[in-house]
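> Output the structure for:
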Amino acid sequence: MFRHKNIFLLISVIFLFSACMGSGTGVKTSQSSENSRPGWTTAPPRHAGYIFGVGSVETYGNTRTAIQRAHESARVDLLSQLRVTVSGDMQTSVRAEGDESRFTSIQKIVQQQTSSRVEEIEMTGMEITETWVNPSETEVWALARMNRAKTESELIFALEDIEDKLLQRGTGSGTTLSRIRHIFPSLKELEERRHLIHQLNFLSAGQKISERKNSRQVDALQTEIQDLLASLTIRLEPENDDAIQMKGILAQTLTSMGFNIHDQNPDLLISLSITMTPVQRNQLHHVVSQARGQVKNPQGRILYALQESGRSSSSDAAIASNKAVEDMARKLADILAAGLFQNI
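Predicted structure coming up:
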């Protein structure tokens, strides 16, 4: 069951706010004498229901870029009040909550593929309200503001919308392949849901989430999707001698990444033709490898093609050959992981 949970491709740790904060609206930029320095640069405003952040940077001769950096600094300062750990270079990260344990290679690869499709979710309500440049243009200050109640309300609304879509879609019926095709949009939505929950946890609204009926139902659905993805089986079909030689290590590599390799009743067939050419030059042994393959459904219909090349070298011919086999197996496994759940 642990491996089944490990195959779930979407539970990741850190994707948060430094890259996805909007610049806000109604920004007021001013440049005036030192005597008229805004009070908020030394004492942030206090207003019921709002959170403020102040940021300042040196211009180093480039005021325009400095303004952008000051805005980011103000956002980070605001977020630092919402249980965020801020590093010296203003990159933000979450203090890990719960068991954010190990991830296999396939999880990392497919997670990247899925995350790249997730639209950046802004922290609703966060805005830069004022920017101040000192008279000598050596410093820029910025003030960020967020309406906490409004932010929480809008995030919960977005969360409920996503959870409704997930529950309406379910996991489908039919073959394993058809069900995985059916739930593929859910992978993106579960990733979006995770980001929304992270933000709500930042606002200390996590208890409101866990108490909702839909939330518990989606958690159960997520487990069902885990089991579905983990049930996908693959049969390797080598088509030449070099591919036969590589079959064992490729199967081992794919298994370690979470795939089920079975010869009986597979959901997918992967045919492979591999050519490994040894070359000796300057007392070094080189092995140039070329691999081509096709991923098919049980009826033999080609779903997509695989192609990869590699080169390994060593002063020992056997070591060069072994390295070539291992490197090609790893490359093919990575390609398969990156494309499988998008092309089936």
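
> all contacts plus neighbour counts: C-alpha atoms, from now on.
Noted.

> can you give me the strands in the stretch 51-200 of the chain?
Using DSSP state E, counting those that start in this stretch, the strands found in the stretch 51-200 of the chain span residues 84-86, 92-94, 127-133, 139-147.

> Check the ones you listed for me and report the most buried one.
For these, the largest average neighbour count (mean count of other Cα atoms under 10 Å) is found in strand 139-147, namely a mean of 24.

> how far does that strand sit from the chain's center?
In terms of Cα atoms, centre = their mean, to the nearest Å, the centre of strand 139-147 is found 29 Å from the chain centre.

> Just want the angle from that strand to strand 127-133.
Counting by axes from the mean of the first three to the mean of the last three Cα atoms, to 10 degrees, strand 139-147 lies at 160 degrees to strand 127-133.

> hang on, the earlier thing: please name whichever of the strands of the stretch 51-200 of the chain is nearest to residue 226.
Ranking the strands of the stretch 51-200 of the chain by distance to residue 226, with Cα to Cα as the measure, places strand 92-94 first at 24.4 Å.

> Please give the structure of this sequence too, so both can be compared:
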Amino acid sequence: MDRKNLRNLPIRASSNMWSRSLILVSSLMLGACTELFVKSDDSSEPTQVANTNQAAPAAKASSSTLNTAAKNATPSWVLSPPSDARYLYGVGSVIQSEDLVADIKGARQQANADMANQLRVTVSQSNVQSTQVSQNTSQSEQVLKSFSSTTRMDTESLVLEQSETVENVATGKYVYVLQRLDRAKITARLRREITELDSQLEAIALEAKTQGNLVEQWQSILPALPILSERAQKLDLLQLYSTSANLASAKSETIKGLEKQLSSLLTQLSIQVSSQSARSQSLIKVLRSELTDKGLTPSSKASSPLRINLHISTNKQVKEGRTYQFVNLNASLDEVTHDSSKMLASWSLTGRGISATPEQATQSAYKKAAKSLADEVFTYLTQGNLANAQ
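Sure thing, here's the model as predicted:
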């Protein structure tokens, strides 16, 4: 290689000492298992040149090297990343600068984000499907979906923990990094975690009360709710990552019985919705629907053990042909017995609707107020507060 071609390489050095120093510093920053090979003007060490016509090498990722390629020669895996059953691949790239260590770090972050993005799309589709409630879905499943809706696991953290570098390439203009994610490692970890959660659920089932006061029964089984929710999330991820048709994660009969008890208690802990406010029936209807969507049981029976009391006030404004409707709710949740009642919690909430049509503005305001109240009641009942009020 003549001097003219050497000047086109992405890194230049004036001596072997400079080159070896750069290798040492870069290796420390990239990790003990990452090697950085460069060729200086008068170095006798060989340059490892990227083969841009082949897919990523099968070599162990921890021994990946920085490869150099002809200027603007894009590796084939940038446009066509490898694909196999065990690994998920991601590609990252940055404009090459004088700081190759920073360039590689930036490209690696881009590759990890690429893999997380691929998973996020799949997880999002799975979440949408899992939140669709059918007529055959039990109340316990509906409650678990509601409980899990704000606690979905972050796939990006798994990617960052388990990803590894396959190859780095510097072309003089760009730095490319190929990362991969070992599905087998993640699925093994998830199976272990699901087994641990099952052990906790088995212990709760043995201590759960199955007779007597409904509130006491609910309190005894409530610790299972976050564990069941976490189990469902981990199972979703296991199904996502696993390439095996047999996930080996079936629930035991004891855990199935625990879920059945949860569903039964939710039915028995029905909630009567009551209001003395005029024209409140439309809002009560919406509130019942919101409670049902969360797996709770609204009821019109006065014998229900729980009751929501509503006090409703409304006001509206019309500006430039648009109606601004406001609904103010003062609500309380009471525990009701055959001869008395006790307030457990209370809330003040507001719903607002805006529309050119007054009826639509009112309906929108009712919907927002009812949803906010249903969220508050659900959170209260699933955080252990019900028994704490006894």
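
> Nearest to residue 209 of the first structure, out of the strands of the stretch 51-200 of the first structure?
Using Cα to Cα, those put strand 92-94 closest to residue 209 of the first structure, at 18.3 Å.

> related to what we said a few turns ago, export the strands of the stretch 51-200 of the first structure as TSV, with columns for distance to residue 68 of the first structure.
Output for those, formatted as TSV (distance: least, Cα to Cα, whole Å):
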stretch	distance to residue 68 of the first structure
strand 84-86	18
strand 92-94	17
strand 127-133	10
strand 139-147	9
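
> Tell me which of those approaches residue 37 of the first structure most closely.
Of all the strands of the stretch 51-200 of the first structure, it is strand 127-133 that lies closest to residue 37 of the first structure, at 8.1 Å by Cα to Cα.

> can you tell me which of the strands of the stretch 51-200 of the first structure comes nearest to residue 60 of the first structure?
Minimum separation from residue 60 of the first structure across these (Cα to Cα) falls at strand 139-147, 8.5 Å.

> what's the mean distance for that closest one versus the second structure?
Between strand 139-147 of the first structure and the corresponding residues of the second structure, superposition yields a mean separation of 3.7 Å, by mean Cα distance after the TM-score superposition for the first structure.

> Can you find the partner of residue 170 of the second structure in the first structure?
Using TM-score structural alignment, the equivalent of residue 170 of the second structure in the first structure is residue 134.

> What about that match, how many residues nearby?
16 (other Cα atoms under 10 Å).

> out of the strands of the stretch 51-200 of the first structure, nearest to residue 244 of the first structure?
By Cα to Cα (comparing all of the strands of the stretch 51-200 of the first structure), the closest turns out to be strand 92-94, at 45.6 Å.

> for the closest one, packing partners?
Using 3 or more Cα pairs under 8 Å, 6 or more residues apart in numbering; DSSP states H and E as the contact test, the elements touching strand 92-94 of the first structure are strand 84-86.

> what's the distance between the strand it packs on and the middle of its chain?
19 Å.

> thinking again about what came up before, OK, contacts around the match of residue 170 of the second structure?
With contact set as Cα atoms under 8 Å, 6 or more residues apart in numbering, residue 134 of the first structure has these partners: 31, 32, 33, 34, 37, 140.

> Could you see which of these carry over to the second structure?
By both residues aligned by TM-score structural alignment, their matches' Cα atoms under 8 Å, these still in contact after alignment to the second structure are residue 140.

> Need the contacts of residue 134 of the first structure in TSV (columns: distance to residue 303 of the first structure and secondary structure).
What follows is these, written out as TSV (distance: Cα to Cα, whole Å; DSSP: H, G, I helix; E, B strand; the rest coil):
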residue	distance to residue 303 of the first structure	secondary structure
31	61	strand
32	65	coil
33	67	coil
34	67	helix
37	65	coil
140	55	strand
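
> Do a quick rundown of the helices in the stretch 251-390 of the second structure.
Using DSSP state H, counting those that start in this stretch, the helices assigned to the stretch 251-390 of the second structure run over residues 253-268, 281-293, 358-382, 385-388.
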